[in-house]
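Enquirer: coords below, sequence missing:
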């Protein structure tokens, strides 16, 4: 294909390639762009014809980028950002465009959602997309511009900045805590069975193997809401438990060790004013409220 004659690029083809590269499947890209599978496949083929290179390969786990595709994605996302900026008007270096942030559901709902919108209000040309997800995302596939994660990447062209160490405790209503402190058997609110591999879920299984888990929810913010009912104690981060006036800390002895949180971004994005500004502001948010985490 590399020897074929190149033709002019079609921006719609580039948009579809970016969506497929990020999401890894025709169906996900089609849902994102509100088109059908055939359109995705046809426009991808047209872009490959224009560039003279194979950009993706289909594998059992989905579509993966070829080396040429990985290189093309860098330029394609620059085009996407430029198009977004142009649609909002020229900015003369002012932070602008869309910055996509991926974080865990707990951090998203329990901390970031009440703080990040203020940042968007301070920069009228800057848009922020906050996406909660338990799974690790790929910065190299441009699934996000910034990731806030409990795991530090071991490879890739990624900068990892330590943010905070998150401490945990058992939280419940006053009545639920008093019952346990008086000698009653603890009842818990935990993770769904599909998420039993998570460290907090494993801690409960190890230290309270016979205890009843009366209610299960997918993330720790939802667990904190469930704990308000008095149905049980939730093992949740302090930043969530302390922020809820209907819950208090209950001492059951051992608790999980604190977990470090990192801000991750691509090295090349240090040159992006918008991504750099958002990253610095997120770092400040955690620094200013360090006491609620420990």
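Expert: Yes, it's here. Quick caveat, the model's predicted, so the values are computed rather than measured.
Enquirer: For the rest of this, base every contact and every neighbour count on C-alpha atoms.
Expert: Fine.
Enquirer: How far off centre is stretch 194-211?
Expert: Going by Cα atoms, centre = their mean, to the nearest Å, the spacing between the C-alpha centre of stretch 194-211 and its chain's C-alpha centre is 23 Å.
Enquirer: Centre of the chain to the longest helix seen in the chain, how far?
Expert: Secondary structure of the chain per DSSP state H: the longest helix is helix 67-88. On the basis of Cα atoms, centre = their mean, helix 67-88 sits 21 Å off its chain's mean C-alpha point.
Enquirer: and it, what other elements does it pack with?
Expert: Here helix 67-88 touches helix 11-23, strand 97-103, going by 3 or more Cα pairs under 8 Å, 6 or more residues apart in numbering; DSSP states H and E.
Enquirer: A further structure is provided below for comparison with the first:
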């Protein structure tokens, strides 16, 4: 059984929660395919895909399993610096991420701001924020259990993204695919709050100095 998704969702959300699935379905073996490109379901490169964005023009069968919202996060050590309140140092995406909506939004919203670190990996961006490089825009689920990061307020946020679970049209007729898809959807339903804005208020209000 091959499931394709992004590395953050695979490593930080799915893998830590799959033990009950294996206990309930020991006959099913899972392969998680984590690639920057969209692995093709039509060419049977994967059986299930978890992708951001509403596949309006797709022939695939799909259901929305989560809404991802975002926040700005930084390490306490960074926030203690006096200059952090005046000219925020940003962490963003590199030039290979031009198709990522959040990359475009960051560059447009913080045009003129200093980006001290860029990467096409949100995991690397999270690590950079944790190390005190600056401020990273992250999906809330990536920082939900990270005590080394603080949610902060820059006065603006990008739109939410929808996460969809996709199958080939004949996929729901295959018992192991149907069972796996239902189990994955249940995981997102159970932990839906991880993907929304935390109940705690941002610790700091920083000024967006980009104008």
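Expert: Sure, I can see it. A quick note: this is a predicted structure, and the numbers were derived from the prediction, not measured.
Enquirer: ok, back up a step: start and end residues in structure 2 for the longest helix of structure 1, please.
Expert: Mapping helix 67-88 of structure 1 onto structure 2 (TM-score structural alignment) gives no aligned residues.
Enquirer: how much does that helix deviate in direction from helix 11-23?
Expert: For helix 67-88 of structure 1 against helix 11-23, the angle by axes from the mean of the first three to the mean of the last three Cα atoms, to 10 degrees is 120 degrees.
Enquirer: List the buried residues for helix 67-88 of structure 1?
Expert: 69, 70, 72, 73, 76, 77, 80, 81, 85 (16 or more other Cα atoms under 10 Å).
Enquirer: go on, stretch 11-18 of structure 1?
Expert: Buried positions in stretch 11-18 of structure 1, judged by neighbour count with 16+ other Cα under 10 Å: 13, 14, 15, 16, 17, 18.
Enquirer: re the thing from before, make TSV out of the buried residues of helix 67-88 of structure 1 and add distance to residue 169 of structure 1.
Expert: As requested, the buried residues of helix 67-88 of structure 1 are exported to TSV (distance: Cα to Cα, whole Å):
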residue	distance to residue 169 of structure 1
69	45
70	43
72	46
73	43
76	45
77	41
80	43
81	41
85	44
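Enquirer: So what's the residue count around the aligned partner of residue 163 of structure 2 in structure 1?
Expert: Superposed on structure 1 with TM-score structural alignment, residue 163 of structure 2 falls opposite residue 261. Residues lying near residue 261 of structure 1 (other Cα atoms under 10 Å) number 18.
Enquirer: How about residue 34 of structure 2?
Expert: Around residue 34 of structure 2 there are 17 residues (other Cα under 10 Å).
Enquirer: check contacts around the aligned partner of it in structure 1.
Expert: Aligning on TM-score structural alignment places residue 34 of structure 2 opposite residue 132 in structure 1. Counting by Cα atoms under 8 Å, 6 or more residues apart in numbering, residue 132 of structure 1 touches 102, 103, 104, 105, 108.
Enquirer: Skipping adjacent residues, who's closest to residue 132 of structure 1 in space?
Expert: Spatially, and ignoring its direct neighbours in sequence, residue 132 of structure 1 is nearest to residue 105 (4.6 Å; Cα to Cα, 6 or more residues apart in numbering).
Enquirer: give me every residue that touches the one you found.
Expert: 132, 133, 134, 219, 220, 221.
Enquirer: Who are the contact partners of the aligned partner of residue 138 of structure 2 in structure 1?
Expert: Superposed on structure 1 with TM-score structural alignment, residue 138 of structure 2 falls opposite residue 236. The contact partners of residue 236 of structure 1, taken as Cα under 8 Å, 6+ apart, are 168, 169, 170, 171, 220, 221, 223, 224.
Enquirer: Alright, that wraps it up for me.
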